[in-house]
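Visitor: Predicted model and sequence follow; I will ask about them next.
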Amino acid sequence: MIAKKLDRSAAQTVLPGRPPFTVADLLGFPDDGNRYELFDGCLLVSPPPTPVHQLVTMRLLCVLEDAAPPELQPLSRINLRVDKGDLLIPDVAVVPSGLVDDTEAAFSPQDVLLAVEVVSPHTRRRDRAMKPSAYADARIPFYWRVEPSEGPTIYIHELDGDGYRLVQKCGAGRVATVTGPFGASLDPAALLRPRG
């Protein structure tokens, strides 16, 4: 059996421009499957999401889509300009339906009612500390953190002063009812339940 030598240079992405990158630079980056974000002038790169992450995100998006009133639209992986120099990409967000079109490359914080992060092994610190802090500074009213490794469990946070306050912890196996930014009922276990 002959082993082929991998050409690692073929798998690398060459990013246009030079550091320090701007939001405009990021919006021109190639769509190579990676997630590119800017925070405090630092480029954050995340690999493509794992199958579990994709499944949880897709199913949560479906739950929110079914429960949302017509004037609100759940979306996945929006560009969110949290301030003039930073751009983050929540896994799921809820925005006013009237803002969903092809003219804007990035949403403003005042347009986002809910930001959701699905925690992955490679994004754990960002999703638990850095991103909620940035979302709170941007005055986004609701932040949810989904922990797939906990059954899954959903942590519901509401803006309270300068930060978020945990208002509900929804564990797998029990139907939870949430009220913000709109009413919805879900059992987090359904986010990972096998099909069939």
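Guide: Yep, that arrived.
Visitor: contacts, neighbours, all on C-alpha from now
Guide: Will do.
Visitor: Can you tell me what sits against stretch 18-37?
Guide: Stretch 18-37 is touched from outside by 13, 15-17, 38, 41-48, 81, 85-89, 105, with contacts defined as CA atoms under 8 Å, 6 or more residues apart in numbering.
Visitor: Comparison target below:
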Amino acid sequence: MVTVKSELTTKPLNLAEYLNYNDGTDTRYELVNGELINMSLGTGKHGAIIKFLERTFDAEIERMGLNWTAIQSVLGIQSPRGGRWDTVRIPDVVILPLEQWRELQNKEAVITMNQPVPLLIVEVVSESTKRTDYRAKKAEYSVLEISEYWIVDPLENQVTILTLVDGWYDSLEFTGGDQIQSKTFPNLELTAEQILKDQI
């Protein structure tokens, strides 16, 4: 997603205020250090990559016979920044157990700090999110102990897969015809090129 700083609120919001916030529009916001960040629309290619990955993951989940699901851009993750918990990220794609997703159907779709974290998160890079996706979210997701984090970067034509090992992320980069290597989906037949190509 593309992020734009919001000027709508002047005081920092806590999690409860964020969950109850309504400005009368359909605009989605991340909460970063108590501040609302507008999640504006990305490019068509950005959206196509997200849709392609969601469908690919769901097909692989079904093939493996797992009770998981892929969720696209609608699930918030409460995240630590500077020892505080006034940040909520909305990843582009999230993999989590189907039962956990069902439990969120009748309440705010935010995984809070006392709930199990997602199995895998994907962020698709845009010009406005590059620094956040590669640095801030990498640090936050490692603290949350999210075992696998994909950074799909159409600007650099590469896919970076970060795998949590002893509290730190090991990083592998894939370009062109490189076969993706995922611990979450060890038999996934997918190349960086397939992820990054125009899907229309």
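Guide: Yes, it's here. Quick caveat: nothing in here was measured; it's all calculated off a predicted structure.
Visitor: If any of the contacts of stretch 18-37 of structure 1 are buried, put those into a PyMOL selection.
Guide: Buried subset of the contacts of stretch 18-37 of structure 1, written as a PyMOL selection, criterion 16 or more other CA atoms under 10 Å:
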select buried, resi 38+43+81+86+87+88+89
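Visitor: Tell me the secondary structure at residue 194 of structure 2.
Guide: helix (DSSP: H, G, I helix; E, B strand; the rest coil).
Visitor: residue in structure 1 matching it?
Guide: In structure 1, the residue paired with residue 194 of structure 2 is residue 190, using TM-score structural alignment.
Visitor: now, which of the contacts of stretch 18-37 of structure 1 lie within helices?
Guide: Among the contacts of stretch 18-37 of structure 1, no member falls in helices (DSSP state H).
Visitor: returning to that earlier point: count the neighbours of the match of residue 194 of structure 2 for me.
Guide: Per other CA atoms under 10 Å, the neighbour tally for residue 190 of structure 1 reads 18.
Visitor: mind checking how far residue 164 of structure 2 is from residue 196 of structure 2?
Guide: According to CA to CA, to the nearest Å, residue 164 of structure 2 stands 24 Å off from residue 196 of structure 2.
Visitor: higher neighbour count, the two?
Guide: residue 196 (24 against 18).
Visitor: Which residue in structure 1 aligns with residue 72 of structure 2?
Guide: Per TM-score structural alignment, the equivalent position to residue 72 of structure 2 in structure 1 is residue 76.
Visitor: Check the burial of the nearest residue to that match once chain neighbours are set aside by counting its neighbours.
Guide: Among residues not flanking residue 76 of structure 1 along the chain, residue 92 sits closest, at 4.3 Å (CA to CA, 6 or more residues apart in numbering). Look at residue 92 of structure 1: counted by other CA under 10 Å, it has 21 neighbours.
Visitor: Next up, the contacts around residue 92 of structure 1.
Guide: 57, 61, 74-78, 114-117.
Visitor: again, only this time at 6 Å
Guide: Applying CA atoms under 6 Å, 6 or more residues apart in numbering to residue 92 of structure 1 gives the contacts 75-77, 116.
Visitor: Dump those residues into TSV; add neighbour count as well.
Guide: Shown next, in TSV, are the contacts of residue 92 of structure 1 (neighbours: other CA atoms under 10 Å):
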residue	neighbour count
75	19
76	17
77	16
116	28
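Visitor: contacting residues around the spatially most central residue of structure 2?
Guide: By CA atoms, centre = their mean, structure 2 has its centre lying nearest to residue 91, at 2.2 Å. Contacts for residue 91 of structure 2 (CA under 6 Å, 6+ apart) come out as 73, 123.
Visitor: and the gap between it and residue 9 of structure 2?
Guide: Distance of residue 91 of structure 2 to residue 9 of structure 2, computed by CA to CA: 23 Å.
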